[in-house]
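[1] what would the 3D arrangement of this be:
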Amino acid sequence: MAQTRGRGRPRGGTDSRSRILAAAVEAFGETGYEGATIRGIAERAGVDPALVHHYFGAKADLFAEAADVPLRPDVVVPLILAGPRAEVGERIVRYVLEAFADDGVRRRGVMLLRTAVGGRAGSPLIVGFLARELLPRVAGRLEVPDARLRADLVASQIAGLLMIRYVLRVQPIADAPIDELVARVGPTIQRYLFD
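    Below is the predicted model:
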């Protein structure tokens, strides 16, 4: 005799929410925003789709929570720019690549990059993060008339490096040691900022 589900809150274990979030990061990272579905995410997490809606609401809300990359530009940018000026470009590249060495940061970062390229929903999150959090902090500390353009050039270079290394996995950049990439890309970042 089949049981019918009663009314009320969908049932899930105590770790259902975290499993759903982990499944969402994987799904958005693999297929982008447009390709991921609530049903597919629920299947990955081993839960009913209603439980996904219960915890996160709509797909856009789930994406916004999954995209919470634990990088703190408000803390890091002042430290990077406070050191010797001649090494700022290298410090920026090193910070980003070392942050992406962490599995959690990398998974969420790749998810954001894939979604920004493949769908509309991720773009406002990335653009908003860059426009509100990162670029004004960099540009505000540069004492040059075209600081915002310089900061935008830095962001484009870093985003391109991350896309090639972690999303497209183009060799030899994908497997190059961080020190080598810092030495090669850092001077370009330095030039964008100060030359």
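[2] hey, let's count contacts and neighbours off CA atoms from now on
    Will do.
[3] need the contact list for A24.
    Going by Cα atoms under 8 Å, 6 or more residues apart in numbering, A24 touches A36, I41, L62, F63, A66.
[4] check the gap between R184 and Q157 for me.
    Applying Cα to Cα, to the nearest Å, the value for R184 to Q157 is 12 Å.
[5] so between those two, which is more surrounded?
    Using other Cα atoms under 10 Å, the more surrounded residue of R184 and Q157 is Q157, with 17 against 13.
[6] now show me the structure for the sequence below, then we'll compare the two:
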Amino acid sequence: MSNYAGALPDDSSAPRRRGRRPGGGDTRAALLDAARTVFAERGYDGATVRVIADRAGVDPAMVNHWFGGKEPLFVAALDLPADPGMILGEALPGDPEQLAERIIARILRVWDETGGAQLATLLQSIASHEVAASLLREFIGRVLVGKVLSKVAPDRPELRASLAGSQMFGLAFVRYVLKVEPLASADHATIIAAVAPNLQRYLTGPLP
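    This next block holds a predicted model:
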């Protein structure tokens, strides 16, 4: 997990970009570009709405107008096919020992509904762009540790988040980027039966 908070001096009072303020879709695009840079530099906690808006040259109110707040903006900056926090939040209720099955069932449904193309683009970007990699590290830290493992893990939530992330994104990479058979065309029930026990151990089981 990245830890950029406090790494840079506070530029909340820095002058905004001069010139004509972007409008409509231009404002949204400018906020996304600024958010990716600021989140990568400062981490989620250090990236304030005001700093992101200043970097984009727009009023901070535009963050709420276009995205509804900092967390939705962070998810939009990741460019995932669905809000992973919502998916994992939906999977949490129920027997903790079947949590992995519920998580994999939901993410497979979302990934397959979008054809996996958007996810594949993200995964390919991670390998070559540090900003994308930094955003994904923040995602693993905030969503997996903060929203899931803080509730179910018996110990070492950061390690468990790293292991769970390797399982889920490894599955995504092999199925949607490399398209290795028979995994690429396997039905959901087969994948869940094969992968869920290992993911469950990462989430709640004993670790060496």
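[7] what residue in structure 1 is paired with A133 of structure 2?
    Matched across to structure 1, A133 of structure 2 falls on S123, judged by TM-score structural alignment.
[8] leaving aside the residues adjacent along the chain, what's closest to that match?
    Nearest residue to S123 of structure 1 in three dimensions, chain neighbours excluded: A116, at 4.7 Å (Cα to Cα, 6 or more residues apart in numbering).
[9] what about the one you found, neighbour count?
    A116 of structure 1: 19 neighbours (other Cα under 10 Å).
[10] and whatever helix or strand the match of A133 of structure 2 lives in against structure 2, how far off on average?
    Element membership of S123 of structure 1 [criterion: DSSP states H and E] is helix 122-128. Compared with structure 2 after the fit, helix 122-128 of structure 1 shows a mean deviation of 1.7 Å (mean Cα distance after the TM-score superposition for structure 1).
[11] run through who's touching that helix.
    Contacts of helix 122-128 of structure 1 with the rest of the structure, by Cα under 8 Å, 6+ apart, involve Y33, A64, L112, T115, A116, V117.
[12] quick one: what's aligned to the third one in structure 2?
    Read it as L112 of structure 1. L112 of structure 1 maps onto L122 in structure 2, by TM-score structural alignment.
[13] ok, that match to T114 of structure 2 distance?
    Distance, L122 of structure 2 to T114 of structure 2, by Cα to Cα: 13 Å.
[14] neighbour count winner among those two?
    Taking neighbours as other Cα under 10 Å, L122 of structure 2 and T114 compare with L122 leading, 20 against 12.
[15] what's the mean distance for the stretch of helix or strand that one belongs to versus structure 1?
    Here L122 of structure 2 sits within helix 117-128, counting by DSSP H and E. In the superposition against structure 1, helix 117-128 of structure 2 averages 1.2 Å from its aligned positions (mean Cα distance after the TM-score superposition for structure 1).
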